[in-house]
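*Asks:* Fold the following and give me the result.
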Amino acid sequence: MRSGIVAIVGRPNVGKSSLLNALVGQKVSITAPKPQTTRHRIQGVLHGDNAQIVFVDTPGMHRAAKKALNKAMNDAASNSLHYVDLALFVIEAGRWTDEDEAVLERLKSVKSPVALVINKVDKFSDKNDLLPLMEKLAPLREWAFVMPLSALKGANVNVLAKQLMERMPEGPPLYPEGQVVGHDLSFTISEMVREKLMRSLAQELPYALTVETEAVEREGGLLKASAIIWVERDGQKKIVIGEDGAMLKRVGTAARRELEEMTGGKVFLKLWVRVKEGWTDDPKALSRFGYEGG
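*Replies:* Below you'll find the predicted structure:
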């Protein structure tokens, strides 16, 4: 039996969460077309015949850590690299930025093997167009391997999984057979609501809010849950609620439907919106809301 831990790292918005979901075969980490959607270390488990991999999806590393929240996310991503058996450095095909360079710089201190994953190759009809980037990156460090793939289309994802299985050290499983998600239902509910907010709200507002699950209980076949959406200002609260409560209802309905699909049963979800000024730069608030490094 082989088992180990693999960190998925990279700058924001390169498809790390989509890759994690594709590898384990179900939605474990929320996704949205906005940078820094992932704020916590998310664990997803891949089970093989004689191997198990625990993937850790990390927040996107970014240079501008102006607030305590940004620093906490950077710290969560960096700290994930200290105990893994292998790290996957994910970049976007055809695009190399200063933030990619900054992540590569942080990886210099990582003692574990690092593999280069070039995601979103489905954007290129001619794969030869990827060669200049691969030739540029190949000599920058000693890579465990280089893997071009498309997490969205599933191209080469199984090849990557097989490669990783073979590289895991010998050892017993870290999670029971069949367990795919490494966090509890309360966390799942918070993240699911936050994903719907990220997808529904424009511009900067999603970065000024967080979601805290207040209660979860089962009554027969019904799952009852309540959660608080925290924002920084009264004006933001009005936007999240929407005219006559329309936005809050839309977000709640979308989250409830996905929870029902995930759990296979009926869900009653109640949402509130409350204001906590400056929570993104308040270490005590960050600690309460579960942000590592806060």
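*Asks:* C-alpha from now on. contacts and neighbour counts both.
*Replies:* Will do.
*Asks:* So in the chain, which helix runs the longest?
*Replies:* Scanning the chain for the helix with the most residues, using DSSP state H, yields helix 246-263.
*Asks:* Centre of the chain to whichever helix or strand comes after it, how far?
*Replies:* Helices and strands here follow DSSP states H and E; after helix 246-263, the next one along the chain is strand 266-275. Its chain's C-alpha centre and that of strand 266-275 lie 22 Å apart, by CA atoms, centre = their mean, to the nearest Å.
*Asks:* what's in contact with strand 266-275?
*Replies:* In this structure, residues lying in contact with strand 266-275 by CA atoms under 8 Å, 6 or more residues apart in numbering are 221-234, 237, 240-241, 248, 252, 256-257, 259-260.
*Asks:* quick revisit: next, the angle strand 266-275 makes with the longest helix of the chain.
*Replies:* The directions of helix 246-263 and strand 266-275 differ by 140 degrees, with axes from the mean of the first three to the mean of the last three CA atoms, to 10 degrees as the criterion.
*Asks:* quick one: buried residues of helix 246-263?
*Replies:* The neighbour-count check on helix 246-263 (16 or more other CA atoms under 10 Å) flags Met247, Leu248, Lys249, Arg250, Val251, Gly252, Thr253, Ala255, Arg256, Arg257, Leu259 as buried.
*Asks:* Another for comparison:
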Amino acid sequence: MDETTHKSGYVVLVGRPNVGKSTLLNHLVGQKVSITSRRPQTTRDRILGIKTRPDAQLLYVDTPGIHVAKSQLNRYMMRVAKSALTDVDVVALVVEAGVFRDDDQRALDLARQGTAPVILVVNKVDRLKDKAALLPFLEAMAQRHDFAEIVPLSARRPEDVQRLEDLLVRYLPMGEPFYGEDEITDKSMRFMAAELIREQVFRSFGQEVPYAMAVAIDEFKEEGRLTRIHATIYVEREGQKAILVGAGGERLKQIGQAARLELEKLLDRRVFLGLWVKVKSGWSTDARVLHSLGYHDGES
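*Replies:* All right, here's what the predicted structure looks like:
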């Protein structure tokens, strides 16, 4: 590594829910570090994805989608998003091609509060039905802020992601790597396990299961070539528990099978996964319960 030319720095991804930040992060890192689903506000925490290349180390920070916060959980998420914008080198504001809503404006207002350059990433251009509408949309966005760059792309196209990464490197400061070249995130395996289980619940049930659902890891133990994980899925009402468990426990079994496969990919070893569902009424509006489930940032 040439210390005189090597770059290292933080790139924070901000935007409203469901613009594709987590999908973009996973493709930028080249591995799954942030869960995804069609449900808005899937990401609840600051997720760091580390991409190491010979000339640079990019530290991508995924954040919860910017929205109007009404519950304790939502307020926690917005504090996470805002705090992630401090001491970063580049802000990547992600929007959906052809769409600009109130929450997009809130994300833009937040992004330009700092001193870091703001790069506009216009995602999902492949889904834009009227391709002729893209250029007018880009021109309209350019009027909203003096962006350092405007990058239209699809997060699912490798060549688009590579083009964005190369551009981001130009804005990073010179410096040595912060992390080892084999590290892809700063999150613990317990945290990642809880996230992968939560992802499978969202993916399996869609709108059937409410947003107010959380996962706690009760046990995470390595036994020889096997990792034994026991986890509890918390919901707020008995009816939600019945939906998750299903007749004869069949639906919970399906969630467990899908999550176990994802965990085995992550850990590269066999996994035993035991799942339980419990009712914890009003957990998403109770600061003390949120703290016990891991959603805490030093504020109430």
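*Asks:* Please, where are all the helices along the second structure?
*Replies:* The residue ranges that make up the helices of the second structure, judged by DSSP H, are 21-29, 72-83, 102-111, 134-144, 158-169, 189-205, 238-245, 250-267, 287-292.
*Asks:* residues in contact with Ser17 of the first structure?
*Replies:* For Ser17 of the first structure, the contact set (CA under 8 Å, 6+ apart) comprises Ser29, Ile30, Thr31, Thr38, Asp57.
*Asks:* about what we covered before: now the buried members of the contacts of strand 266-275 of the first structure.
*Replies:* Neighbour-count burial (16+ other CA under 10 Å) is assigned, among these, to 223, 225-232, 237, 240-241, 248, 252, 256-257, 259.
*Asks:* hmm, back to that, what's the closest of the helices of the second structure to Lys7 of the second structure?
*Replies:* Of all the helices of the second structure, it is helix 158-169 that lies closest to Lys7 of the second structure, at 7.3 Å by CA to CA.
*Asks:* ok, the corresponding residue of the first structure for Val277 of the second structure - how many residues close by?
*Replies:* If you follow Val277 of the second structure across to the first structure using TM-score structural alignment, you land on Val273. The local packing of Val273 of the first structure (other CA atoms under 10 Å) involves 18 other residues.
*Asks:* now do Ile239 of the first structure
*Replies:* A count of nearby residues for Ile239 of the first structure, using other CA under 10 Å, gives 15.
*Asks:* which residues does the closest residue to it other than its chain neighbours contact?
*Replies:* Leaving aside its chain neighbours, Ile239 of the first structure sits nearest to Met247 (7.7 Å; criterion: CA to CA, 6 or more residues apart in numbering). If you count contacts by CA under 8 Å, 6+ apart, Met247 of the first structure has them with Ile239, Val240, Ile241.
*Asks:* Give me the aligned partner of Ile47 of the second structure over in the first structure.
*Replies:* So, by TM-score structural alignment, Ile47 of the second structure is matched to Ile42.
*Asks:* how many other residues sit next to the residue lying closest to its match once chain neighbours are set aside?
*Replies:* Counting by CA to CA, 6+ apart, the nearest residue to Ile42 of the first structure once its immediate chain neighbours are dropped is Asp57, at 5.0 Å. Neighbours of Asp57 of the first structure under the rule other CA under 10 Å: 29.
*Asks:* Which residue in the second structure aligns with Asp57 of the first structure?
*Replies:* Asp57 of the first structure maps onto Asp62 in the second structure, with residues paired by TM-score structural alignment.
*Asks:* ok, the aligned partner of Val9 of the first structure in the second structure - contacts?
*Replies:* Val9 of the first structure is assigned Val14 in the second structure as its aligned equivalent, the criterion being TM-score structural alignment. Residues in contact with Val14 of the second structure (CA under 8 Å, 6+ apart) are 21, 62-66, 81, 91-94, 107, 111.
*Asks:* From those residues, pick the one nearest Asp268 of the second structure.
*Replies:* Proximity of those to Asp268 of the second structure was ranked by CA to CA; the top entry is Asp62 with 24.0 Å.
*Asks:* shouldn't the closest one be in contact with Arg44?
*Replies:* No - counting by CA atoms under 8 Å, Asp62 of the second structure does not reach Arg44; the two are 9.7 Å apart.
*Asks:* now stretch 227-237 of the first structure: which residue numbers in the second structure?
*Replies:* Taking TM-score structural alignment, stretch 227-237 of the first structure hits residues 231-241 over in the second structure.
*Asks:* Right, I'll leave it there.
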